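>>> Here's a sequence, model it:
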Amino acid sequence: MATCVVVGGSGFLGRALVQRLANNKEKWKRIVIFDIKKVEELENIQAVVFHQGDIRRQDDLVTAFKGASVVFHCATAAPSAENAKNKEIMHAVNVEGTWNVIEACKFCHVHSLLYVSSASVVFRGQDLDGVDESIDVPKCHVDFYTETKAVAERAVLDANSSQLHTCCLRPSGIFGEKDPLFVPTLVCNARKGKMKYYIGDGTNRMDWTFVDNVAYALELAADGLHQSSQRIGGQVYFITNDDPRPFWGFLGDILQGLGYSRPKKRLPFWLIYIFAWLFLWLSRLISPWIQLESDFTPFRVLLSVRNRRVSCEKAKRELGYKPIVSMEEGLQRTIEYFSYLRNQ
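Below you'll find the model as predicted:
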């Protein structure tokens, strides 16, 4: 029996992973949640221990990692409304925090480090039509958050050695129960009347991943590093539900399930894209005097109109991965969980 640490264990993915690991009582003697905040629902799970700390402080990580053989790094500073313009926070958590995790793993002689990256690290504004892990990660990224994830991913891969075995997973479009951003933001926009419209022709397809499938893939990758570190170490894997859906159609399914109207009015892509750039330039021009907060960015516009399909065949072949929750079940469970946001 072993000890593992889930960095960011109080977060959306972290909680799903902790609950999955806790179900495997024969394997994990101790599951340490390392996070800056507690989640009450996890405190009473047998074998789960909470360690409060800040990923930006290496000493906090070292204290939590002592005696651990596996570290799952799920923590991230996402581009939410509260830190969308705060590049300092995203760099400190996503990049410097990952450097701290790597050094703490080395200091504590951790055997395996698994990092949750993002499928977006290969996106530079182009269509992705079923690409695999052979695609290059671009040197220039279309937004700062994706850049920080790519830098962190590279650091984790470079840290792979005979002492510390590492690999990275690139999930695409994580969704599910207890998601703090995607569905609540979607509903908020629907209530403001913003979801009446879709951009482009509405045919672009995207791979989504139910959160439990990502947790399952992390567990498989940890097993793979333990059993065959030379084969799995230093590798990256796209993780999806292997069932791409039209981007606007999937948003419409969630909205309709919660009693809101689907997007029905088409807006021309190039017109909206130009407006997004004009708004960005204006916000930068007046930033010394007025701070404009908006999710209306050129990057968000590109995300909504491009095909973003990635292949998870490598994960199937090398990790034995296949989705354990279908898109239909995942969608239904998500809608049921967020029933409190239903349109009245």
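
>>> hey, let's count contacts and neighbours off CA atoms from now on
Fine.

>>> which outside residues touch stretch 248-266?
183, 186-187, 190, 195-204, 304, 331, 335, 338-339, 341-344 (C-alpha atoms under 8 Å, 6 or more residues apart in numbering).

>>> how about a cut-off of 6 Å?
For stretch 248-266, contacts defined as C-alpha atoms under 6 Å, 6 or more residues apart in numbering pick out 195-199, 342-343.

>>> from these, which two are the most distant?
I199 and R342 (24.3 Å; C-alpha to C-alpha).

>>> more crowded one of those two?
A count of neighbours by other C-alpha atoms under 10 Å puts I199 above the other of I199 and R342, at 20 against 15.

>>> which one is that one nearest to, not counting chain neighbours?
L267 (4.8 Å; C-alpha to C-alpha, 6 or more residues apart in numbering).

>>> And T240, by the same measure?
T209 (4.7 Å).

>>> residue boundaries of the strands in the stretch 201-344 of the chain?
Along the stretch 201-344 of the chain, the segments classed as strands by DSSP state E, counting those that start in this stretch run 205-206, 209-210, 235-239, 245-246, 265-267, 308-310.

>>> Please provide the structure for the following sequence as well, for comparison with the first:
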Amino acid sequence: MSSESSYTPSLGKVVVVGGCGFLGSHIVNLLIERHPNTRVFVVDLRTNTNRNASANISYHDADITDYAALEPLFSQFRADAVIHTASPHFNAKKDILEKVNVGGTKTLLKVAQETGVKAFIYTSSSSIVLDPKTELHNADETWPLITGDAQPEYYSTTKAYAETAVLQANRTPANFLTCSIRPAGIFGEGDVQALPKMIGALRKGQTKFQVGDNNNLFEWTYVGNIAHGHLLAVQALLQTHKLLPTVPLDSEKVDGEAFNITNGQPVYFWDFARAVWHEAGDTVPLSGIWHLSWEFAFGVGAILEWLFWVLGKTPNLTRQQVRYSTITRYYSIDKAKKRLGYAPIVDLDEGIRRGVRHILEQEDRQKQKKGQ
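Next comes the predicted model:
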């Protein structure tokens, strides 16, 4: 894919579903920056946060599980492409995850198919191939999906079911093209999960502890790189659409396919955490770190979960976090490189600087408000 095609002024009309969320807002901002003449429609349950002031963007409150509300909206848009990033938090209740991730995605597909959308890009998750025991070493898109009883995280099961529905909808009708983007370990400005928890641990003086021996490589991805991957997918599908009814060679095919998108820089889990803490001002030397065994931390996590469950709260250490911080989990992005022309645009160190700086600036603003 040429660099020229990467910066065309317009992609036509693009709907970003979940465009006021963490990833969605980054996609909207990059879309306007890179393709300034594109008409962007942001659809979210509530559109009062992370708004871009561009005149080419309009905001629309809507529930993606409500077909009766979506159909007239999409009929009005007459969009060329849909980027679907909306999803509840991974710890949401099962019925909410099922309703939004599976039901909402199927509703969006139906509406998009009926209103002439050409390209549909779904934000899936790299976790859909992760089980509690198998470590992922350079896992590619051919690895089997882990769902149902084999998948302890219901969030991942629903993301897998949604991705399957999206890819099965490809070329139904023949001019409706779909693909899926699988991010891994997303972080950056506006992140509400990874970086805030790490900075919270720093503020509580918990950086002296480490679970495991830190020999597990882990994949973290700066949010801007994931936004970049989505836009490349939009372009590729729209380009394929222009060539219909021709079907690309298997080695070039984007429609009906899933793509891992990462920074391509797997790092040892605690090295990433310590880079975040160092950027935020932590000065604890490596010699001062206490190493907790996996077994000990897992047992403590189980006890804390039970005690906090009685209190109706969530502890700082859970069994899930112990698994998360001690498992090897990294992915191959060769497919995205070859078929989308993908390469990370922000490296890991710069991504950490941007993400931590954003949090520190927010903290400073809050202090100033309190001091007024």
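
>>> a markdown table for the strands of the stretch 201-344 of structure 1, including mean neighbour count?
A markdown table is the format used below for the strands of the stretch 201-344 of structure 1 (neighbours: other C-alpha atoms under 10 Å):
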| stretch | mean neighbour count |
| --- | --- |
| strand 205-206 | 24 |
| strand 209-210 | 26 |
| strand 235-239 | 24 |
| strand 245-246 | 18 |
| strand 265-267 | 12 |
| strand 308-310 | 26 |
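
>>> between those strands, which one is nearest to V93 of structure 1?
When these are compared by C-alpha to C-alpha, strand 235-239 sits nearest V93 of structure 1, at 21.0 Å.

>>> What span of structure 2 is that closest one aligned with?
Here strand 235-239 of structure 1 aligns to structure 2 at residues 257-261, judged by TM-score structural alignment.

>>> Quick one: distance of stretch 278-289 of structure 2 to the chain centre.
Distance of stretch 278-289 of structure 2 from the chain centroid (C-alpha atoms, centre = their mean, to the nearest Å) equals 29 Å.

>>> and if you look at stretch 117-128 of structure 1?
On C-alpha atoms, centre = their mean, the centre of stretch 117-128 of structure 1 falls 13 Å from that of its chain.

>>> Give me the buried stretch members for that stretch, please.
117-125, 127-128 (16 or more other C-alpha atoms under 10 Å).

>>> Which members of the residues you listed are positioned in helices?
Of those, none are assigned to helices by DSSP state H.

>>> Mind checking which of the residues you listed land in strands?
Judged by DSSP state E, the subset of the buried residues of stretch 117-128 of structure 1 located in strands is L128.

>>> Apart from its chain neighbours, what residue comes closest to the aligned partner of S117 of structure 1 in structure 2?
Under the alignment (TM-score structural alignment), S117 of structure 1 pairs with S124 in structure 2. Excluding its sequence neighbours, the residue lying closest to S124 of structure 2 (C-alpha to C-alpha, 6+ apart) is R182, at 4.8 Å.

>>> So what does C167 of structure 1 match up with in structure 2?
Taking TM-score structural alignment, the alignment pairs C167 of structure 1 with C179 from structure 2.

>>> Around its match, count how many other residues there are.
28.

>>> Helix, strand or coil: sort out it for me.
strand (DSSP: H, G, I helix; E, B strand; the rest coil).

>>> how about it, what does it touch?
121, 255-258.

>>> can you do 10 Å?
Going by C-alpha atoms under 10 Å, 6 or more residues apart in numbering, C179 of structure 2 touches 83, 119-124, 163, 166-170, 230, 233-234, 236-237, 254-259.

>>> What's the ChimeraX line that selects buried ones from those?
In ChimeraX, a selection of the buried entries from these looks like this (16+ other C-alpha under 10 Å):
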select :83,119,120,121,122,123,124,163,166,167,169,170,230,233,234,236,237,254,255,256,257,258,259
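
>>> if I line the two up, what does E147 of structure 1 land on in structure 2?
In structure 2, E147 of structure 1 lands on T157 (TM-score structural alignment).

>>> Which element, helix or strand, includes that match?
For T157 of structure 2, the element it lies in under DSSP states H and E is helix 154-168.
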